[in-house]
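S.K.: fold the following for me, if possible:
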Amino acid sequence: MDKLSVIAVVLALVALVGGSVLKGAGLSGLWSPAAFAIVIVGTFAAIMLQTPITTFRRAWKIVRWVFRPPASDARAQITRFVQWSTVARRHGLLALEIEVDRQHDPLLRKGLQMVVDGVEPETIRQMLEIEVHGHSQRDLAAAKVFEGMGIYAPTLGIIGAVLGLMAVMKNLADPSRLGQGIAAAFTATIYGIGAANLMFLPMAAKLKSLVNAQTHEREMLVEGLIAIAQGENPRNIEVRLNGYLH
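M.R.: Okay, here's the model as predicted:
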């Protein structure tokens, strides 16, 4: 669990609700079914129109990373590569075949199988780098779904405010309803700007940073596999891969 993300969500709610109460608008000032329909439902409609269905589905699969980032233990993996290199130098690459089925990461399992099969190091690099790049682009596109929602939400908030003011204009003959009508109109703006800056855009930025970190780690895995295939000294492999930790 990412405690920082949980704290951030709590602080965002405190800032929004607390600010509304302290400014005298009260909790009721933040509730507007019409504004919710225009801004939130409208934002989802816009992003669904923009995004391919596979990317949209992927976005909602990785959104949990905001609170539960993918498990990662690069140091343990480096130690594993050093052990594999030692085994390969003593007993040959075929001695690593037993390790292939033990790997849960598809990329690592595929790469280690190619090493065992004696595939040329450069061929291994080309094939794995294509896979790493494709995986990275897919997840970055999914993260940008929330970035797009952060772009659309404020604009739809303005649309909601304009629609609310149009309704107010129709009731100019009744001054007692003007204040309440104008306040309700600007609630849509709060929804749009608040959702974008307190939720959608920060989520997108966090997901993109996690995808980049995951890509960096996958590049380390590729380098480790290539080094084993080339028969490098285990100590040199450890020094090289430790560079990825910094």
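
S.K.: C-alpha from now on. contacts and neighbour counts both.
M.R.: OK.

S.K.: and for the protein, the residue most distant from the center?
M.R.: residue 173 (50.3 Å; CA atoms, centre = their mean).

S.K.: if I look at that one, how far off is residue 167?
M.R.: 12 Å (CA to CA, to the nearest Å).

S.K.: quick one on the thing from earlier: assign a three-state SS to the residue farthest from the centre of the chain, would you?
M.R.: At residue 173 the chain is in coil, as set by DSSP: H, G, I helix; E, B strand; the rest coil.

S.K.: mind listing what the residue positioned nearest the centre of the chain touches?
M.R.: Centroid check for the chain by CA atoms, centre = their mean gives residue 207 as the closest residue, at 2.0 Å. By CA atoms under 8 Å, 6 or more residues apart in numbering, the residues touching residue 207 are 62, 63, 65, 66, 140, 143.

S.K.: ok, residue 157 next?
M.R.: Here residue 157 is in contact with 35, 38, 39, 188, 189, 190, 191, 192, 193 (criterion: CA under 8 Å, 6+ apart).

S.K.: so where does residue 201 fall, helix or strand?
M.R.: Per DSSP states H and E: residue 201 is located in helix 201-229.

S.K.: so how far is that helix off the chain centroid?
M.R.: Relative to its chain's centre, helix 201-229 lies at 13 Å (CA atoms, centre = their mean, to the nearest Å).

S.K.: next one: stretch 198-206
M.R.: 9 Å.

S.K.: cool, and stretch 221-239?
M.R.: 30 Å.

S.K.: buried ones in it?
M.R.: By neighbour count on 16 or more other CA atoms under 10 Å, the buried set for stretch 221-239 is 221-229, 231-232, 234, 237-238.

S.K.: go on, stretch 104-114?
M.R.: 107, 108, 109, 110, 111, 112, 113, 114.

S.K.: quick one more, to check against the first:
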Amino acid sequence: MRKRDLLTPIGITVGFIMIMGAILSSGGTEGFVSFLDFTSILIVIGGMIGSLLINFNMQQIKLTGKVLKESFNQNDRQLPELINLFIRLSERARREGILALENDLDDVDEPFIKKGILLAVDGIEPEVIHDIMNAEITAMEERHYRGRMILEKCAEYAPAWGMIGTLIGLVLMLNSLQDPATLGPSMAVALLTTLYGTVLANLVFTPMASKLENKTEEEVFIKQIIIEGVIGVQSGQNPRILEEKLGAFLSNNTKSKEAHEDESSFVGEGLNEA
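M.R.: Here you go, the predicted structure:
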């Protein structure tokens, strides 16, 4: 299940608000207006888009919107719930046989889990299941990398085009030394393009690319747990042993929280009985 990741838009918004606040506190509204320059924006954004069109093919460019959207989403999958699912599957497999699990697949939302259980039901060897599912993980990592690479390239191109805009502004300024009235606008172009490019790279593109990389690592970690769960269910492991095995993937904080919730539930049941 996916839900909105509010930290990404909040972080970007807070960053821009802090920058604008610093400008307003120093120069007021007039000072803020002086930091807006259409020519500088055109150089940075236009140059960056041009570089992306050269660097990537059309199919990859079309993925840009999907990649950006993914930066604002997060998986709401909880590891304890995932482990409990495999414990239930293991208990039913030992009680009714591995073929009985095929009827439970309608209640499973994760396609990766469904695929693993179907492979187990078909009687595929554990080593083969491991290889097949790991191959899918490798393919997923490659897809994520290709999508993330667009943001990483944006983070490279934005400051570079900011420097190009600076050079353009300096050339315009040197060509107009005889006219003092043009020195200010030319210098503004020279400095603001570097500012725009650096802010976009460090506040938008680089953090979003890093967040996508973290999400990929988290997804790989969860899929590795799923592989261990599927193989444990197929090999007929004792549910308690499987629980201990998969529980090793949980952090100490999560284990402590689960133990506290179990203790609270036990106490609550005792009071109800009393």
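
S.K.: hmm, back to that, ok, average deviation of the helix or strand following the helix holding residue 201 of the first structure from the second structure?
M.R.: Using DSSP H and E, the helix or strand that follows helix 201-229 of the first structure towards the C-terminus is helix 234-242. For helix 234-242 of the first structure, the mean deviation from the second structure after alignment is 1.2 Å (mean CA distance after the TM-score superposition for the first structure).

S.K.: what residues in the second structure pair up with helix 234-242 of the first structure?
M.R.: Using TM-score structural alignment, helix 234-242 of the first structure lines up with residues 239-247 of the second structure.

S.K.: helices of the second structure, start to end?
M.R.: 7-33, 38-55, 58-62, 64-70, 79-96, 111-121, 126-175, 183-199, 206-234, 239-247, 252-273 (DSSP state H).

S.K.: okay, those in a markdown table with distance to residue 104 of the second structure next?
M.R.: As requested, those are exported to a markdown table (distance: least, CA to CA, whole Å):
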| stretch | distance to residue 104 of the second structure |
| --- | --- |
| helix 7-33 | 35 |
| helix 38-55 | 46 |
| helix 58-62 | 37 |
| helix 64-70 | 30 |
| helix 79-96 | 8 |
| helix 111-121 | 9 |
| helix 126-175 | 19 |
| helix 183-199 | 50 |
| helix 206-234 | 13 |
| helix 239-247 | 17 |
| helix 252-273 | 25 |
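
S.K.: just say which of those helices is most tucked in.
M.R.: Greatest average neighbour count among these goes to helix 183-199 (a mean of 21), per mean count of other CA atoms under 10 Å.

S.K.: how about the aligned partner of residue 25 of the second structure in the first structure, what does it touch?
M.R.: Aligning on TM-score structural alignment places residue 25 of the second structure opposite residue 22 in the first structure. Neighbour list for residue 22 of the first structure: empty [criterion: CA under 8 Å, 6+ apart].

S.K.: quick check: residue 22 of the first structure vs residue 55 of the first structure, distance?
M.R.: 41 Å.

S.K.: do residue 133 of the first structure as well
M.R.: 16 Å.

S.K.: ok, residue 185 of the first structure next?
M.R.: Taken as CA to CA, the span from residue 185 of the first structure to residue 55 of the first structure is 34 Å.

S.K.: same check on residue 49 of the first structure?
M.R.: The gap separating residue 49 of the first structure from residue 55 of the first structure is 12 Å, by CA to CA.

S.K.: overlap in contacts of the two?
M.R.: Counting by CA under 8 Å, 6+ apart, nothing touches both residue 49 of the first structure and residue 55.

S.K.: what residue of the second structure matches up with residue 7 of the first structure?
M.R.: That one, residue 7 of the first structure, aligns with residue 10 by TM-score structural alignment.

S.K.: quick check: residue 56 of the first structure touching residue 50?
M.R.: No - shown here, residue 56 of the first structure and residue 50 do not form a contact pair, counting by CA atoms under 8 Å, at 9.5 Å.

S.K.: which residues do these two both contact?
M.R.: Common neighbours of residue 56 of the first structure and residue 50 (CA under 8 Å, 6+ apart) do not exist.

S.K.: what's the span of stretch 171-182 of the second structure, first residue to last?
M.R.: 12 Å.

S.K.: same thing with stretch 46-59 of the first structure?
M.R.: 15 Å.

S.K.: quick check: the farthest pair among the contacts of residue 207 of the first structure?
M.R.: 66 and 140 (13.9 Å; CA to CA).

S.K.: sorry, back to before: aligned to the residue nearest to the centre of the first structure, what sits in the second structure?
M.R.: By TM-score structural alignment, residue 207 of the first structure lines up with residue 212.

S.K.: how close does that match sit to residue 70 of the second structure?
M.R.: 8 Å.

S.K.: same question, residue 272 of the second structure
M.R.: From residue 272 of the second structure over to residue 70 of the second structure the distance is 45 Å, taken as CA to CA.

S.K.: try residue 81 of the second structure
M.R.: From residue 81 of the second structure to residue 70 of the second structure the distance is 23 Å (CA to CA).

S.K.: now swap in residue 133 of the second structure and tell me
M.R.: Applying CA to CA to residue 133 of the second structure and residue 70 of the second structure gives a distance of 23 Å.

S.K.: ok, residue 210 of the first structure - contacts?
M.R.: By CA under 8 Å, 6+ apart, the neighbours of residue 210 of the first structure are 65, 69.

S.K.: next: residue 120 of the first structure.
M.R.: Residue 120 of the first structure neighbours (CA under 8 Å, 6+ apart): residue 229.

S.K.: next: the one 10 residues further on.
M.R.: With contacts defined as CA under 8 Å, 6+ apart, residue 130 of the first structure is in contact with no residue.

S.K.: and it, what pairs with it in the second structure?
M.R.: By TM-score structural alignment, residue 130 of the first structure lines up with residue 135.

S.K.: equivalent analysis for residue 60 of the first structure, please.
M.R.: Aligned partner of residue 60 of the first structure by TM-score structural alignment: residue 65.

S.K.: residue 41 of the first structure now?
M.R.: Aligned by TM-score structural alignment, residue 41 of the first structure pairs with residue 46 of the second structure.

S.K.: check residue 225 of the first structure too.
M.R.: In the second structure, residue 225 of the first structure lands on residue 230 (TM-score structural alignment).
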